[in-house]
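> Predicted model and sequence follow; I will ask about them next.
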Amino acid sequence: MERCCCGLMTPEKQAVPLQSVDVQVDVKDHVATVVSTLLYQNKEEKPIEAVFVFPMPSEAAVCHFSAKVGETLIVAEVKEKKQAREEYDDALSSGQQAFLLEESDQSPDIFSMSVGSLPPGESASIRLEYVTELDVQADEALRFCLPAVLNPRYQPAGTESTSVNVTSVPSSLVPYDLTFSVRVESPRPVSKVESSCTMDPVEYLNQDQTKASVKLAAGHKFDRDVELLIYYKDSHQPSAVVEAGQASAKPGSLMGDPVLMLSLYPEFPKDIMSSVSSSGEFVFLLDRSGSMDCSMGHGPQSGPRIASARDTLLLLLKSLPMGCYFNIYSFGSIFEQIFKESAEYNQKTMEEALEKVEKMHADLGGTEILAPLKHIYSQGCIPNQPRQLFVFTDGEVGNTKEVINLVKSNSGSHRCFSFGIGDGASSALIKGLAKEGGGHAQFITGNDRMQPKVIQSLRFAMQPAVVDISVTWDLPKGVSASVLSPPLTSIFQGQRSLLYAQLTGQSKERTEGCVTVKYRLAGRPTENKLNFSLKPAEDAGLTVHRLAARSLIRSLEQDQEGARWEKDDAAKKKIIDLSVQSGVSSSFTAFIAVNKTSGDAIQGPLLRRNVPLPMMMACSMPMPQMNYGMQMQSMVCAKKKSKGFSLPKFRSKRSCASRASSGGFASLASSGGPVVTGMLCADNMMDEDFDDTMMVKGGSRLAPQPKALRDPLLELVSLQTASGCWKLEPALATALSKTSQDLENKQPSMAKTEVWATILALVWLHGLKADAKDEWELLVMKAATWLRSQNAAGLTECVEAANALLGCSVQKEALGL
């Protein structure tokens, strides 16, 4: 197999049409406006059509699409999707240039851009703009992510998928450049900006540091998602922004009236929050598809995702309260469960679970999450043990909407906490699971440790469920509010809840309003109020209106999901009208731009060029010579039937051994579908159709990997008992970097051995691992509870002796004693 020497060429030596991508991000408080400029150039001798399928944040509101060809600017309009496709086809048939942007029918975080009829030597500059809310992270940072990696969507067996090519090449050979710059502005000072990629130093633009800019360092390879973490001082402050309506829009319409955006940070009573719940059914669902063998980060020290997941399950199991129930499921093309039904948490069940977790590998094939979810929901709930579901996956699935609808239909019986692992994790899937399951979503990328984010979600899961949520308004006479957001179904201490409302009418009496969120928490009526000014913000543009429109569109789409849309014309028309009115994309509309000044009808075939995307490299596979190809299709320049686009169903009968021997090159085709060429993520290399010895079929397993040295923190944590105490054993001495003799010699005479061992562990954690407090805080609370239950004498002497032995200076009070 001949190795390509240049990523700028296809195997047939034709140039790739996309030359560069420039991204400018304007962040105002917790909202980002993103402007991407894509430069296309046809270096071939014939007219071409360039097709680019790319990821997008699922919550983004795409609000502008335009093309500049020479000196001619063509601004796209939002139209019903079928009409837009027909106009695009007609334009190409008549020799006109046309540009089409549409959302995938399968998932709202995938878009397709078609640049049609680009003559030889011609360039086109495409401008794409969207607005998006920034998520709040565990450490109070706001997270922005520019998705760069589009992982192949795993299509479950037996499902249909019509698709066009999604061309993928190793990310280091993506033949277009990226420039990326960010400007941040907030009422509060910007304390720092961090990134998963190398950035130039932050530049502050004013003295009080409320404005700052940062840009991507030169030489960046577009081989990973660009993640940005923005930290403000005093970030958890409720806020309200009123944005004036569009002057040209009809009064009473969404775009014509003012729109209010509320950021709420509910505060729960301290006496309720001080007691951690000891009840609950905790169900952990772990992805064991082939891609979980991929590295967590990009450095040489990064271990595989499955190893990080095993460590995280260890920490979770040690942090669970006595008296709760739990179970662990794992899935790929099949699923497994540790217990037939959720078991009561005690030393015996914890040890049995940990023993099985240690043997878990990324050896279960594809990413079929629907079957285990159905099985979990088929199990009856345990009385007085509220169910909390934790889902860990790096996957992309072709049936995202079906999975989310299943969670939504069972939302009354549980809360769902989801975790997207690694670059390319589907934001639509991860956020959809949490949103519809009344839980919380987290993304773990780069060299992030998974543990602190997961433990934060466990804290949320242990908070009492908030019920009977209602929102009431106190507005001046003549002014009313229509909520545009879905009803609030979950509230967590310290987490932001966003609310959009359309304000209708005017009043000269008052310039202020008030919103009150009422709910019941642990059986107690509770409320939080926020006063706000009705005066519109200056120079706000239409950002809030577009985000509100996007929220309402998504809500309407989700409400009708499950019914067949073609039978619900009124609901579909409402979404299309709202999308056209607001200029925001939806699943039923597309952006279409036609250059009606462009030339004559094209003679002969119009060649189609699929622009390659970066792709997760196949994991644990040898990678010598590969064909970094792009598939090509010829399209006859005549009116054609557009079928939209989706992502291919990856199937293959080749064994892992033959793939490895061929250098990891994969050319997979679905039945009757197109071919995707390039390196594929290991999910698709380990489909359940492969009958190779690495699979679970017939009980065979991947060969066990050599046991790596465990992190000292996790080594100590692994020794804690289910009740919360530690035992005085040689393994504890080793974890503390001492000898058994050291521990025995320093033990105060009146202290019990388990009390002494537990104090040693707590002093070590507080004194030497304070920076990892987010990870060990819950299990330390459990240990302190156990110590108090012992009514042990000599605790002060134990703490002093432990400090002396370990070289620490931890106060007894700090241990919760």
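Yep, it's here. Residues are numbered from 1 along each chain as shown.

> Could you use CA atoms for every contact and neighbour count after this?
Will do.

> what's the distance between Glu281 and Lys812?
33 Å (Cα to Cα, to the nearest Å).

> So between those two, which is more surrounded?
Legend: neighbour count by other Cα atoms under 10 Å for Glu281 and Lys812, higher for Glu281 (24 against 16).

> what sits against that one?
Going by Cα atoms under 8 Å, 6 or more residues apart in numbering, Glu281 touches Cys324, Tyr325, Phe326, Ser342, Ile382, Gln385, Pro386, Arg387, Gln388.

> wouldn't the fourth one be in contact with Thr349 here?
No: no contact is recorded between Ser342 and Thr349 when judged using Cα atoms under 8 Å, the distance being 10.1 Å.

> In addition, the following structure is provided for comparison:
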Amino acid sequence: MSLFCCLVPLKSIDAQLEVKDHVATLVSTLNYENKEDKPLEAVFVFPLPGDAAVCHFSAQIGETHIVAEVKEKQQAQEEYDDALSSGQQAFLLEESDESPDIFSLTVGSLPPGESASIRLEYVTELAVQADDGLRFCLPAVLNLRYQPQGSEGPSVQVTSVPASLVPYSLSFSAQVSSPRPIAKIESSCSLEPLQYLKADQTQATVKLGAGHKFDRDVELLIYYKDAHQPSAVVEAGQVSAKPGSLMGDPVVMVSLYPEFPQSVMSSLATCGEFVFLVDRSGSMGCPMNNSTPQETRISSAKDTLLLLLKSLPMGCYFNIYSFGSSFEHIFPTSVEYSEKTMKEALEKVEKMGSNLGGTEILQPLKHIYSQACISKHPRQVFVFTDGGGGNTKEVTDLVKKNAGSHRCFSFGIGEGASSALINGIAKEGGGHAQFITGADRMQPKVMQSLRFALQPAVEDISVSWGLPKGASATVLSPPIKAIFQGQRSLIYAQLTGQVGSPASHFEADCSVTVKYSLKTFDLLQMLDVSPSCLRLTVHRLAARTVIRSLESEERTRRGQQDEKVKKKVVELSIQSGVSSCFTAFIAVNKDSGKAVQGPLVRRNVPTGDSIYECSGLLKLTSCTHLSSSFHVTGGDDLDSEGSTRSVPEPPQPHKDPLLQLVSLQKASGSWMLDEDLAAVLGKTKEEVEKAKPELVGLWASILALIWLHAFKMDAKEEWELLSMKAASWIKAQNGNIHNHQGTPVFKCIGTLFKSNVNLTSHCATVHGAEKSILHCYWLIELLKK
């Protein structure tokens, strides 16, 4: 162990984050030191957000500062090799061919006793969570990615160790500013107290607590007051860039964050085809988090499927797929939702384990898309996975190809799930992405996404521009496929023509109008465009958007005119200074004075691996004079003969009373009065039956709803949809809330729970079953006594 630690030249990482409203810039400084008696080449493979635009790379060696250039990838690699062969110091940063969220940094010819600081900068948009928080994630965990059968090996080799053995430190600080006050900043990691820099709370700073163990990503959730505020900003072009180019012209960024009328949002869809695709690879047997090791990822996914199936509307269609190295489905094709099909599905869900091997998501997706769509039932696909694979781009391209026939909602489970995969399939599928990390519970986040899926579809989205005469706007973003309540959508556009000097702030009168239809409403958002205080950030994000679109087009057209598209990507990447899969950053120290002498020794710098930690498997390769590194099997463990096997699952915990109650609900939304229901209520069946009115069916469902409101309000997001279904069922029975003797149901409830409260006056003011059940919350306090 000690030999390994001393052979790793990376000593520390310092990360500084600057957030302006919903755009983030991260500057990371990686400090290297060679304490050996021979020159080193250090290779560090690490994760970055999949949608980040890497825009700066430089090195500091003593007094020499070298700024890297973006060049075509093969040319950059050849220049790096040539520099090393001639004894020069060189630095290479390149994006993985397989996935845009993995980068490789190579530090070459670091002489004995020499130090170097590497500066890496990227910009990214912050995704909005369902609770209106903006999520920034600094990935600190990189699980080995599954290589699908028949595919080529990865272009970069990942070296991972348990988080506790990562031999370098991390410091992290963030400065946040916004036109709106900052309500709070939260994290799954230990933070120092938030410090406001202005009295109006529009600026704040926060730091990561010391001693980060690399067992989790550094996640920040930023909450602003009055969050639903659309905006449009314009950023002046780069002075040195050619007018008419993307970097030379002004670029507008339009941020849409709609809040739809409550009258529309309160009505949820009663149709749809819901397809749930669940990861059952070996790593799904890992604990959700360290504080609750008895709850595994697969057990949490099964509980989530229970809530999902109970919350679906009658008359819709559904199916459940599960995958690993192979895939399975519960029904040959999607079936109509009923008591019979729901019960059959839940029986099979209960038997699911993390026993299907690897993480091959492409084949089940192909099978889902091969199924004919059901008329008047829009397809909604929910994808649950804790990993990623070497075919991320192929998967997202497949989702994009089928985006016209479905929406895709994705969930990254645990630390180290591929952000490129999770965000990519949601973005291309017009859906919503969520990450379940740290102490997060899967169920509320998934139910939030189900609410999105049940929202009315936004249609006929169009954008128009109010520009000065002689000016025009070219939209750079792909067309917006969907707009959800509480989800931000971004539009980038390049302004050309008579729009003022590129070197000055944009001063012409400019506006943008977004129009869309929602059920019977035609909605408009009209925004005035204001100057941006950002420094080429908008241009780089716009360039990243165009680059990703071109890369996808190149893959689609591969074998035809792909070289022409590839050339466009390389040209834009070099012009904007933003990385791509076809380019790399290269820096060569040509002023070092003398050539580095002696044979070069490679050292692989490891990352933390959460799967490695949870599996309890540790395989150490031989430590030789020339090479030393830890090796782990990765997210889907291999036995001694190379076969995939699952991580052993700990014993299942006692089922939560909420899930017990939910499991008893019928597909219609009702409950039956039996011993199991009485047990959840804390009563015997005899006690419940003795107090019941003659309305037998209503009685059980009324008790279940009141129990939810009385004792599980902290989990309301999980059961709200199924309670709405129950209330609708009760209302449809046209039952009245009195028994045959005219005694109110309320009095029966009071008798059951031995309350001395006189309910007569309350009953006199309440009319209708639904109103009685859902609005008389004084009963909640009654039940708590």
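Noted; the coordinates are in hand. Bear in mind that the values here come from a model prediction, so they are computed numbers and not experimental data.

> In JSON lines, list the contacts of Glu281 of structure 1 along with distance to Cys514 of structure 1, secondary structure and neighbour count.
Formatted as JSON lines, the contacts of Glu281 of structure 1 follow (distance: Cα to Cα, whole Å; DSSP: H, G, I helix; E, B strand; the rest coil; neighbours: other Cα atoms under 10 Å):
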{"residue": "Cys324", "distance to Cys514 of structure 1": "40", "secondary structure": "coil", "neighbour count": "20"}
{"residue": "Tyr325", "distance to Cys514 of structure 1": "42", "secondary structure": "strand", "neighbour count": "24"}
{"residue": "Phe326", "distance to Cys514 of structure 1": "42", "secondary structure": "strand", "neighbour count": "25"}
{"residue": "Ser342", "distance to Cys514 of structure 1": "45", "secondary structure": "coil", "neighbour count": "20"}
{"residue": "Ile382", "distance to Cys514 of structure 1": "40", "secondary structure": "coil", "neighbour count": "12"}
{"residue": "Gln385", "distance to Cys514 of structure 1": "37", "secondary structure": "coil", "neighbour count": "15"}
{"residue": "Pro386", "distance to Cys514 of structure 1": "34", "secondary structure": "coil", "neighbour count": "21"}
{"residue": "Arg387", "distance to Cys514 of structure 1": "35", "secondary structure": "strand", "neighbour count": "20"}
{"residue": "Gln388", "distance to Cys514 of structure 1": "34", "secondary structure": "strand", "neighbour count": "22"}
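
> which of those residues are also in contact in structure 2?
Among the contacts of Glu281 of structure 1, the contacts conserved in structure 2 (both residues aligned by TM-score structural alignment, their matches' Cα atoms under 8 Å) are Cys324, Tyr325, Phe326, Ser342, Ile382, Gln385, Pro386, Arg387, Gln388.

> just checking, what's the longest helix in structure 2?
Scanning structure 2 for the helix with the most residues, using DSSP state H, yields helix 537-556.

> In terms of secondary structure, what does that one contact?
Here helix 537-556 of structure 2 touches strand 53-61, strand 115-125, strand 251-256, helix 392-401, helix 562-576, going by 3 or more Cα pairs under 8 Å, 6 or more residues apart in numbering; DSSP states H and E.
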